[in-house]
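**Q** No letters, just coordinates:
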């Protein structure tokens, strides 16, 4: 197999090296006694570093029956390691701030009033270092456990009313439930999907919008889990647009499979929702960037709007929250997107704001709106911290 390396892989690899070096310095050196124990820990951390940095190459090399095991082990440890690093970093930051505070207080004190410094007992220093390292390890483990629970727990329901002046009065109150970024794959399978469908149906929407990144794998492997979507029930049916991961997993095969579940794919086209007396346009576009990896046709708003009356109310389904202002100026009253996961895990929940203008929630441009969902599932580490999953119900009003 050829050696696969991308800028993203290089970033993950660099993070893995620095993170494991930090874990060795702050955990192994503090808690593990003896050269043999430290050597074993060093070898284990080295292997874990290679596992994270070269995971895609490793997946190409292992037999197919072991791919899921390798993926689950890799991403689980990635999440645990990140939580450990965050906890240790927080402890070290607090300790550094306390030490700085003490030094500043000593400098402010007069020479006569300043207390004499006593030598620090080396054994006491070791005990405190081990206690802090152990406490940080427990905190990191607790954070990882919480994140794992939050990722698999039922998503929070977010209900938002959005005013669309062009909406026919007969459609006032029409509701759309958005399912996005589920990432059916090694972690998320049929049991999760059955519960998600049950919860979605309980919201009694008029329409379901599945806005991409549905899967991480092929139809033969994941089809039985995705088939749970056949049980979605709504007045106007279910509609799907591709996400970047759906391209990676086989967009043509998946759209064909979804059609067999009575889920329509809107690939750069629009349909009318309603009846002859009152209706709106539901517009769907392919993913903004996923097509590039396979050199296929992708996002084409012009094609999707071809033949549409611009005076009619319109809702755009687009996986990524990209091109919103252009879509708004082209007459889209509402864009429904996902992709960002709201960052999914700290510190990405903060860093994601530098990558996207619209990260999570409702935004407005002139008379148009965009809602960006945090997603129902997760990608990578099976954890969510600081960005819980959500199931979105959008109610359109006049």
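**A** In hand now; what should we look at? Bear in mind the structure is a predicted one, so any value in this text is a computation, not a measurement. Numbering: from 1, shown residues only.

**Q** contacts and neighbour counts: CA atoms only from here.
**A** Fine.

**Q** Could I get the full set of helices for the stretch 1-150 of the chain?
**A** Along the stretch 1-150 of the chain, the stretches classed as helices by DSSP state H, counting those that start in this stretch are 7-23, 29-31, 35-53, 55-61, 67-108, 122-152.

**Q** Enumerate the positions of the first one that are buried.
**A** For helix 7-23, a neighbour-count test (16 or more other CA atoms under 10 Å) marks 9, 12, 13, 15, 16, 17, 19, 20, 21, 22, 23 as buried.

**Q** The residues you listed into CSV, with extra columns for distance to residue 39?
**A** Shown next, in CSV, are these (distance: CA to CA, whole Å):
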residue, distance to residue 39
9, 27
12, 24
13, 22
15, 22
16, 19
17, 17
19, 18
20, 14
21, 13
22, 16
23, 14
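
**Q** which residues of this protein fall in strands?
**A** 156-163, 175-179, 207-210, 238-240, 263-265, 269-274, 279-284, 314-317, 334-337, 361-365, 368-372, 390-397 (DSSP state E).

**Q** which one of those strands is the most hemmed in?
**A** Ranked by mean neighbour count under mean count of other CA atoms under 10 Å, the strands of the chain are led by strand 334-337, which reaches a mean of 29.

**Q** In addition, the following structure is provided for comparison:
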């Protein structure tokens, strides 16, 4: 409960100022009427509430019963993010444009003291005839024509504000639409060869199908599971590794969607480790269900497969929630040091501890590859590897983007993937 309160407090601290900024740039700066600004404020407040509700309502009334609210809230989250990024990028040209017009407006007017000035039409003069004279010193000169430039003319600022808002809106919606198409499409099938020094020649070319972050939940359907199963089975892998975050809801809510996973096929079986979202969704029930579906959970344990040690540890969230976190000593202690170790661990950051236990290769997920660029830059502040193959203290770490999505059904710059890891002897 305390963690949930802290989370939502942080959300409010962040969400409030962002929505105020969007209201200012999209409505306050672009609208000249009180009525228009009130409508804009109502829209922004409504969307902010929908965003908060998307996090809260599914946990209260169930993942499937509430799909409309998460759809609205999460889609707004994606649009909001790209609106914010675009508007922040436009801040510099907006300031430059406003200051440029301001300089034009305040530039000194050329001395016109000696210029001819029309002083009127002489009495009785013929139509069209006028008398002119040179302006005498001390006499008032004709006023300069009003300039349309600069801050004195609010239409300039209005034009800049509206142009920026329109550009940001079109950019954000266009990127989001592309991201939806990517997230809901087939996962990209990757293939990577990873050499292991201790791998016996008899296992050269051993194939592991790695999938993570399937995220069955309120915005997915059974076809999402079927698509993933078809992709994995088409790889003809020797072993299947499911590296956590399979679900965002209880067994009662999502059991039907998970059912196709029972059709996974490989020579040496399917194995599962918990991710952080399992601990938000009833981990104990899901561990039983996963086993019923034909996958073997590896809870801080290992087994020998031919000339290879396959180990799995719980996600760090299990320890935070008092349900059993990772225990590397239990999983890797007293093992045969002559055999290579492949470790399934949901988060790449667990590789720091894995390296202390001599793990040769860690297979992970969790990061989604950032899911929506430039979130990958933020994720890199927490995790040592975001996507693909990396190394942590001598341990090789491969991180998949994951086959699903969390929050918005949007992926930009990080398409969903399933990876065939081919182990090579050296």
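**A** Cool, got the structure. Keep in mind that what you see is a predicted model, and the values were worked out from it rather than measured.

**Q** Centroid-nearest residue for structure 2?
**A** Structure 2 has residue 372 as the residue nearest its centroid, 3.6 Å off, counting by CA atoms, centre = their mean.

**Q** Roughly how far does that one sit from residue 182 of structure 2?
**A** From residue 372 of structure 2 across to residue 182 of structure 2, the span is 11 Å (CA to CA, to the nearest Å).

**Q** so what's the closest residue to residue 321 of structure 2 other than its chain neighbours up against?
**A** Using CA to CA, 6 or more residues apart in numbering and skipping residues adjacent in sequence, the residue nearest residue 321 of structure 2 is residue 279, 7.6 Å away. Listed by CA atoms under 8 Å, 6 or more residues apart in numbering, the contact set of residue 279 of structure 2 reads 317, 318, 321, 323.

**Q** of those residues, buried ones?
**A** By neighbour count, with 16+ other CA under 10 Å, the contacts of residue 279 of structure 2 hold 317, 318 as buried.

**Q** Residue 310 of structure 2: which of the contacts of residue 279 of structure 2 is nearest?
**A** Nearest to residue 310 of structure 2 among the contacts of residue 279 of structure 2, counting by CA to CA, is residue 318 at 20.7 Å.

**Q** And that closest one, what's its match in structure 1?
**A** For residue 318 of structure 2, the aligned residue in structure 1 is residue 290 (criterion: TM-score structural alignment).

**Q** Its match touches residue 298, doesn't it?
**A** Yes: using CA atoms under 8 Å, residue 290 of structure 1 is in contact with residue 298, at 7.4 Å.

**Q** ok, back up a step: need the strands of structure 1 in a markdown table (columns: distance to residue 49 of structure 1).
**A** Formatted as a markdown table, these follow (distance: least, CA to CA, whole Å):
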| stretch | distance to residue 49 of structure 1 |
| --- | --- |
| strand 156-163 | 34 |
| strand 175-179 | 34 |
| strand 207-210 | 36 |
| strand 238-240 | 38 |
| strand 263-265 | 40 |
| strand 269-274 | 45 |
| strand 279-284 | 41 |
| strand 314-317 | 39 |
| strand 334-337 | 34 |
| strand 361-365 | 36 |
| strand 368-372 | 34 |
| strand 390-397 | 32 |
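
**Q** Out of the ones you listed, which is closest to residue 108 of structure 1?
**A** Among these, the nearest to residue 108 of structure 1 by CA to CA is strand 361-365 (47.9 Å).

**Q** and that closest one, what other elements does it pack with?
**A** Secondary-structure packing of strand 361-365 of structure 1 (3 or more CA pairs under 8 Å, 6 or more residues apart in numbering; DSSP states H and E): strand 368-372.

**Q** Where does the strand it packs on end up in structure 2?
**A** Mapping strand 368-372 of structure 1 onto structure 2 (TM-score structural alignment) gives residues 395-399.

**Q** mean deviation of that stretch from structure 1?
**A** After superposition onto structure 1, stretch 395-399 of structure 2 sits on average 1.4 Å from its aligned residues (mean CA distance after the TM-score superposition for structure 1).

**Q** what's the offset of that stretch from the middle of its chain?
**A** The chain centre lies 22 Å from the centre of stretch 395-399 of structure 2; the measure is CA atoms, centre = their mean, to the nearest Å.

**Q** Ok, stretch 349-357 of structure 1 next?
**A** Distance, stretch centre to chain centre, for stretch 349-357 of structure 1: 12 Å (CA atoms, centre = their mean).

**Q** which residues in structure 2 does that stretch match up with?
**A** Against structure 2, stretch 349-357 of structure 1 falls on residues 376-384 (TM-score structural alignment).

**Q** Report the buried residues of the matching stretch.
**A** By 16+ other CA under 10 Å, the buried positions in stretch 376-384 of structure 2 come out as 376, 379, 383, 384.

**Q** Which of those residues fall in helices?
**A** The helices, defined by DSSP state H, take in 376, 379 from the buried residues of stretch 376-384 of structure 2.

**Q** For the buried residues of stretch 376-384 of structure 2, give me TSV that also has distance to residue 75 of structure 2.
**A** Formatted as TSV, these follow (distance: CA to CA, whole Å):
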residue	distance to residue 75 of structure 2
376	19
379	21
383	26
384	29
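
**Q** which residues touch residue 272 of structure 2?
**A** When contacts are counted by CA under 8 Å, 6+ apart, residue 272 of structure 2 touches 241, 242, 243, 244, 290, 295, 296, 297, 298, 312.

**Q** Which one of the buried residues of helix 7-23 of structure 1 is nearest to residue 44 of structure 1?
**A** For those, the closest approach to residue 44 of structure 1 (CA to CA) belongs to residue 20, at 10.0 Å.
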